[in-house]
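Enquirer: Structure for the following, please:
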Amino acid sequence: MHKWYSFLFEIIVEQFLLYADLFFYSETILQQIVPPVLNSFSDQDSRVRYYACEALYNIAKVVRGDFIIFFNQIFDALCKLSADSDANVQSAAHLLDRLVKDIVTESDQFSIEEFIPLLRERMNVLNPYVRQFLVGWITVLDSVPDIDMLGFLPDFLDGLFNMLSDSSHEIRQQADSALWEFLQEIKNSPSVDYGRMAEILVQRAASPDEFTRLTAITWINEFVKLGGDQLVPYYADILGAILPCISDKEEKIRVVARETNEELRAIKADPADGFDVGPILSIATRQLSSEWEATRIEALHWISTLLNRHRTEVLHFLNDIFDTLLKALSDPSDEVVLLVLEVHACIAKDLQHFRQLVVFLVHNFRVDNSLLEKRGALIIRRLCVLLDAERVYRELSTILEGEADLDFACTMVQALNLILLTSSELSELRDLLKKSLVNPAGKDLFVSLYASWCHSPMAIISLCLLAQTYHHASAVIQSLVEEDLNVKFLVQLDKLIRLLETPIFAYLRLQVLKLRTEDYLFALLFGLTGFFNLLYWKTVL
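Expert: Coordinates of the predicted model:
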């Protein structure tokens, strides 16, 4: 039956076309002729589908522009035929497709507004033949001056990006070429809907496909340069796409991402113009948990930038980010830790936030002994540079004075004491303490530190030696006779004796040359030597 049907169908269409130019055909006639042909595209017999393509080709060739009223139905049919299982049908469909494209490009009746929903619906089809068909139509329509495909780009942009990861090199190349053409048009267009497309690009920047990520981040780079105020509501999303790409395994992506990051940070948006600090701060804070050091570093640069530009707004969100910033002090990267400290220092310009920082810092040292051991010196020294050493040490001393955990207090004070005695950053603090007998400011600092330094015998003796209060240091040593001394005390005593041989206590060694046996310094040094010998033999025996 299909054989006779296809034969009769061909004869009828040929006869229609033979006499078509002899009478005036109207839309009514076309409505009677074209739909049956379109229905034949779904016939199970490949010959019927083939003759239907040939028939529709001949009809279109005769009626030309009037054919446009059926465009959406024809496009839908051609889309399916482009993936037909029969090679002859595919070939016939390609010929018809070329003719329809010619008719559309020369017609003033084509409605892009009616066509776009159909195109958008088809863009996520995975069949490679259909994808080639769709890209072909997008390219052709974009070449028509009177058709504004750029204005509808957000409707099918995601579909084009989806094709960049196709297994077919030809499809990837065609999609890339179409995207490149659109990007050039965007650069030269005075009006572009950056917002809707930015949402698509942000998602595609996280694609597992390398080429898709590179293309997306390249588009984002251009959008940041061109978009201006239109992109303000999307800054946070864009930043969320950029920061992970800064650590991408592909160097090309890293380079573009870094450039885009700098471009975005250079834009000085104002909260009065709708710029919302909160979402950007949230994105940057979230990226502090990234497994990649480069991303964490850039996230901290963003937090620092926001603090410098919009301090008041950032401090409104302090409770949301403070714990994360404190945890970042345990980061395995020294560079990250130093940047975190800079952020903390910027926050701690206010007295309230300064004390909160130091309290939380001591708490972190208490619950994580490894943090104090591995990073304690780095953290304290940097804070002293950023926030004034005397201010930091006074606050730490005040907190540790009332510390309930005496073992921790002793360990913490010993660490602070060692930093005080050996760090170049604290040289001015040491000089102030050396003048404590004659300088009221130095005396006040000595008294401020004394209460907490008492948690460690060796720390208080070191402080007295630094302040040259030898009488009191000697009295402290004499009081230790009644204490239950152990190996830990011996270790600390050994460290102190070694420190006495360093340049920091050079003045003390010069003073020893002028000693008389009745001097307190003589008694002090004699007492230290006696304790060391006593503890040494105690541990040996």
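
Enquirer: can we go C-alpha only for contacts and neighbour counts from here?
Expert: Fine.

Enquirer: and H455, what is it in contact with?
Expert: With contacts taken as CA atoms under 8 Å, 6 or more residues apart in numbering, H455 has the following neighbours: L406, A409, C410, V413.

Enquirer: of these, buried ones?
Expert: A409, C410, V413 (16 or more other CA atoms under 10 Å).

Enquirer: In which helix or strand does the first one reside?
Expert: Right, the one you point to is A409. Secondary-structure element containing A409, defined by DSSP states H and E: helix 406-422.

Enquirer: packing partners for that helix?
Expert: Helix 406-422 makes packing contacts with helix 369-387, helix 427-434, helix 440-453, helix 457-467 when contacts are defined by 3 or more CA pairs under 8 Å, 6 or more residues apart in numbering; DSSP states H and E.

Enquirer: Return the most buried member of those.
Expert: Among those, helix 457-467 has the highest mean neighbour count (mean count of other CA atoms under 10 Å), at a mean of 23.

Enquirer: now the helix or strand following that one against helix 457-467, angle please.
Expert: Helices and strands here follow DSSP H and E; after helix 457-467, the next one along the chain is helix 470-479. Angle, helix 470-479 to helix 457-467, by axes from the mean of the first three to the mean of the last three CA atoms, to 10 degrees: 160 degrees.

Enquirer: Please work out which residues outside helix 470-479 touch it.
Expert: The set of residues external to helix 470-479 that reach it, using CA under 8 Å, 6+ apart, is P457, I460, I461, C464, L465, Y520, L521, A523, L524, G527, L528.

Enquirer: could I get these as JSON lines with distance to S423?
Expert: Written out in JSON lines, the entries for those read as follows (distance: CA to CA, whole Å):
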{"residue": "P457", "distance to S423": "21"}
{"residue": "I460", "distance to S423": "18"}
{"residue": "I461", "distance to S423": "18"}
{"residue": "C464", "distance to S423": "18"}
{"residue": "L465", "distance to S423": "17"}
{"residue": "Y520", "distance to S423": "28"}
{"residue": "L521", "distance to S423": "25"}
{"residue": "A523", "distance to S423": "28"}
{"residue": "L524", "distance to S423": "25"}
{"residue": "G527", "distance to S423": "27"}
{"residue": "L528", "distance to S423": "24"}
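
Enquirer: Of the residues you listed, which is the nearest to T324?
Expert: For those, the residue nearest T324 by CA to CA is I460; the value is 35.0 Å.

Enquirer: Next one: the closest one from T305, what distance?
Expert: Relative to T305, I460 is positioned 41 Å away (criterion: CA to CA, to the nearest Å).

Enquirer: Also N72?
Expert: Applying CA to CA, the value for N72 to T305 is 52 Å.

Enquirer: what do you get for L432?
Expert: Taking CA to CA, one finds L432 at 35 Å from T305.

Enquirer: And this one, please, so the two structures can be compared:
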Amino acid sequence: MADALSLIPANVFRNLADKLYEKRKNAALEIEGIIKQLTLSGEHDKISAVINLLTSEFAGSPQANHRKGGLIGLAAATVGLGTDAAQHLEVRLTCYIYEVFPAVLCYRLFLLTYPFWMILQQIVPPVLKSFADQDSRVRYYACEALYNIAKVVRGDFIVFFNKIFDALCKLSADSDPSVQSAAHLLDRLIKDIVTESDQFSIEEFIPLLRERMNVLNPYVRQFLVGWITVLDSVPDIDMLGFLPDFLDGLFNMLSDSSHEIRQQADSALSEFLQEIKNSPNVDYGRMAEILVQRAGSSDEFTRLTAITWINEFVKLGREQLVPYYAEILGAILPCISDKEEKIRVIARETNEELRGIHADPADGFNIDAILSIARRELTSEWEATRIEALQWISKLLVRHRNEVISYLNYTFDSLMNALSDSSNRVVLLVLEVHACIAEDPQHFCHLIELLVRKFQRDRALLQRRGALIVRRLCVLLDAERVYRQFSLNLEHETDLSFASIMVQALNLILLTSSELADLRALVKQSLVNSSGKDLFISLYSSWCHSPMATISLCLLAQAYSHASSIIQSLCEEDINAKFLVQLDKLIRLLETPIFAYIRLQLLEPGKHTWLLKTLYGLLMLLPQQSAAFKILRTRLKTVPSYTLGVEQLKRTSSENPYSQILQVTEDSRTQYTAIDFQSQLQKFEQMQHRHRLHSRSQLQSPNLSSSTMSQEIQISEESRESSPQPEITQHPSGPSWNVPGQLRT
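Expert: So this is what the prediction gives:
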């Protein structure tokens, strides 16, 4: 220090610590001159002593004016070293160009440059330390000092780049506007130095950039985007190769409150996307993971940009993105229902592109992961997303049926739950997927079993969607096959109340749906066709759960004598409120076109005696004041008057009620074996006995309210009291059945 004091006049030291800038400036100029002389003399030790004095006594002083003087003095010393530094740079450049240099010359070069680098290592650190000074003016002069130093050393300044970048990043958000302004000037100079330098290491810089990309300060964000843009513009720097390291940070800036920052980030992203389109080697995978997360952002602009990138990636990367299909699909499907139309359009386009790419599990295509995404989106609140999720399951079934079937245990429940969807379009698609799965017999049986259980748990679904589900399955899977399986499952159903409700629903669908016209036609052939007979017997076993469903089936099959026998077999407990409701529905159905053949058969009462007796039997079961009673009575009034002869009446009353059926089969002249209606009647009576026992056990259950019991009893009593009796009159030729209101012959 003594040497340094002897080299620098005392008044220079005093002026260097003065509060007036002009005095400090003049002192710095004198120091610059002194350093120049020492540099020309090659007295590096004395230069080092002066710099040590400036660092310890001034730059490190507790007094702000001393620190300011120290900074301007260090900058002046660097300027004084400028001539020597330029000489060293020229030699180093020559060494770089020729690369191969004699060992002796390289050694001499080292001896020349070593003192300069030692001095530079003394000057820069204290200046950088001053960037964190509490006094804003000190920070300002630190920027000014480093600016002057950088102008002198230029490319050799790169060795300090990371530390300078860190300091500038902090100063960009400085609370003092003048410090910010000075930092911006220094920042522009450093950018110029970096862009023209061949020593800048992008590999060392990227970790520094990555650490700061999620900073929220708007000034820091502008600073970072500025550096990304500048470095990307340098041909020799491959920023695209490191894009995954800071891509998420750029997307994060798209939702910044500052319009300027959003624009800068968007501009940088657009430039990178263009480079990706023109580059053959891109790491799509790492970036795809980032884009998937950003596609779910709450910010609309971020979502739009992310889905746009994903769209381009799917078009460009295609097979390279196979391992990431599930993640990409998980981002696309919600965007299909986005509130912003632009996002919806791009998401749909991307979805079609993705679906058009053929990939196999051998290529990394994870079917289980895709199915998991589709299952998850089946619970989306948006219809469009649910529909696309089902489309994916359907597409996977077509392309990779065996693999998809192997994951059915995880998928079936989701598909079953989707049957309760509020959208008919979704339900219809779910049924198509179910039908595709049910092409295999074992899966078909499993489907019907699951449907039965689903309807059992969710009676509202059966009421609201039962007809739609059954009708659509009948179209997709063959109506006869579907009804036979339903009947087989319900025949041994232990929940008798549900079995009755389910059979009534299936029966109503059978009688009313246009999709089941062929099935109805087959049932009508039950008495003359073996296929019709087999179907009738198959349905009859479960239809026995409901008396009215059984009667309806017999009317459809034209087994009128058996229908009459069933009516006669009914006892008091069978005719309850539920029975009367079903009977009301049947009477109204008799007036529809489906049962037109029955109404036409009434034109020949003598030929269809058992039909007439069946209809009168139904009439007798109806309460007289009910609308159904009036409908049926009105219909029966239109039957032509016909009197049976004594012999015919005796024969009709005494003969086997199934003799007519047997006669029909004989007349058909086929090898058809008649239905054993006697055993069928026993089966019906046994089933109804089980139902009566079940009803009694429920009546004794404390869970059944007294109001429900009294209501059913009251309806039953009213139905008995109001049921009209058939009018029987004595005719000279014998008794006859007469339709009320008809003239008697």
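
Enquirer: Let me know the TM-score between chain one and chain two.
Expert: Scored by TM-score structural alignment, normalised by the length of structure 1, the superposition of the two chains gives a TM-score of 0.97; 541 aligned residues with a CA RMSD of 1.6 Å.

Enquirer: what stretch of structure 2 does the helix holding A409 of structure 1 fall on?
Expert: Following TM-score structural alignment, the partner segment of helix 406-422 of structure 1 in structure 2 covers residues 496-512.

Enquirer: who's in contact with the matching stretch?
Expert: Counting contacts by CA under 8 Å, 6+ apart, the residues outside stretch 496-512 of structure 2 that touch it are 456, 462, 466-467, 470-471, 490, 493, 516, 519-520, 542-543, 545-546, 548-549, 552-553, 582, 594, 691, 694.

Enquirer: Kindly recompute the last result at 7 Å.
Expert: Contacts made with stretch 496-512 of structure 2 from outside it, assessed by CA atoms under 7 Å, 6 or more residues apart in numbering, are listed as Q456, A467, L490, E493, L516, R520, W543, H545, S546, A549, H691.

Enquirer: Please give me every residue in contact with the third one.
Expert: So that's L490 of structure 2. Going by CA under 7 Å, 6+ apart, L490 of structure 2 touches A499, S542.

Enquirer: Find me whatever residue is spatially closest to the aligned partner of V104 of structure 1 in structure 2, sequence neighbours aside.
Expert: V104 of structure 1 maps onto V194 in structure 2, with residues paired by TM-score structural alignment. Across the structure, with CA to CA, 6 or more residues apart in numbering as the measure, the residue nearest V194 of structure 2 apart from its sequence neighbours is F200 (6.3 Å).

Enquirer: can I assume the one you found is in contact with D192?
Expert: No - taking CA atoms under 7 Å as the definition, F200 of structure 2 is not a contact partner of D192, at 11.8 Å.

Enquirer: More neighbours: the two, which one.
Expert: The residue with more neighbours, out of F200 of structure 2 and D192, is F200; 18 against 14, by other CA atoms under 10 Å.

Enquirer: Tell me which helix or strand the more buried one sits in.
Expert: Assigned by DSSP H and E, F200 of structure 2 belongs to no helix or strand.

Enquirer: what do you get for the one 5 residues further on?
Expert: When elements are defined using DSSP H and E, F205 of structure 2 is found to belong to helix 202-212.

Enquirer: Superposed on structure 1, what's the mean shift for that helix?
Expert: Average distance between helix 202-212 of structure 2 and its aligned residues in structure 1, after superposition and using mean CA distance after the TM-score superposition for structure 1, equals 0.6 Å.

Enquirer: quick check: the helix or strand following that helix aligns to which part of structure 1?
Expert: Of the helices and strands lying after helix 202-212 of structure 2 in sequence (DSSP H and E), the nearest is helix 218-232. On structure 1, the counterpart of helix 218-232 of structure 2 by TM-score structural alignment is residues 128-142.

Enquirer: In the matching stretch, which residues are buried?
Expert: Taking 16+ other CA under 10 Å as the neighbour-count basis, stretch 128-142 of structure 1 is seen to contain the buried residues 128-139, 141-142.

Enquirer: okay, which residue is most central for structure 2?
Expert: Nearest residue to the geometric centre of structure 2 (CA atoms, centre = their mean): E377, 3.0 Å.

Enquirer: That residue corresponds to which position in structure 1?
Expert: Correspondence of E377 of structure 2 to structure 1, assessed by TM-score structural alignment: Q287.

Enquirer: Tell me who's in contact with that match.
Expert: Neighbouring residues of Q287 of structure 1 by CA under 7 Å, 6+ apart: T295, R296, A299.

Enquirer: Which of the three states applies to it?
Expert: With DSSP: H, G, I helix; E, B strand; the rest coil as the basis, the three-state label of Q287 of structure 1 is helix.

Enquirer: R24 of structure 2: neighbour count?
Expert: 24.

Enquirer: what's the helix or strand for it?
Expert: Counting by DSSP H and E, the element that carries R24 of structure 2 is helix 21-41.

Enquirer: okay, that helix sits on what stretch of structure 1?
Expert: The aligned range for helix 21-41 of structure 2 in structure 1 is empty, by TM-score structural alignment.

Enquirer: got the buried residues for that helix?
Expert: When neighbours are counted by 16+ other CA under 10 Å, the buried residues of helix 21-41 of structure 2 are found to be 21, 23-25, 27-36, 38-39.

Enquirer: what separates it from the chain centre, distance-wise?
Expert: Between the mean C-alpha location of helix 21-41 of structure 2 and the chain-wide mean there is a distance of 71 Å, by CA atoms, centre = their mean, to the nearest Å.

Enquirer: helices or strands up against it?
Expert: Contacting helix 21-41 of structure 2 under the criterion 3 or more CA pairs under 7 Å, 6 or more residues apart in numbering; DSSP states H and E are the following elements: helix 10-16, helix 64-80.

Enquirer: same for the first one, what does it pack against?
Expert: Read that as helix 10-16 of structure 2. Contacts defined by 3+ CA pairs under 7 Å, 6+ apart place helix 10-16 of structure 2 against helix 21-41.

Enquirer: try 8 Å this time
Expert: Packed next to helix 10-16 of structure 2, using 3+ CA pairs under 8 Å, 6+ apart, are helix 21-41, helix 64-80.

Enquirer: export those to CSV and tack on distance to E647 of structure 2?
Expert: Formatted as CSV, these follow (distance: least, CA to CA, whole Å):
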stretch, distance to E647 of structure 2
helix 21-41, 141
helix 64-80, 136
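
Enquirer: Looking at those, which is nearest to T113 of structure 2?
Expert: helix 21-41 (12.3 Å).

Enquirer: what element comes up after the closest one heading to the C-terminus?
Expert: Scanning forward in sequence from helix 21-41 of structure 2 by DSSP H and E, the next helix or strand is helix 44-53.

Enquirer: I'd like to check what contacts the helix or strand in which M709 of structure 2 is found. Which residues are they?
Expert: Assignment of secondary structure by DSSP H and E places M709 of structure 2 within helix 706-722. Contacts to helix 706-722 of structure 2, defined as CA under 8 Å, 6+ apart, come from residues I575, N576, A577, L621, L622, P623, Q624, Q625, L699.
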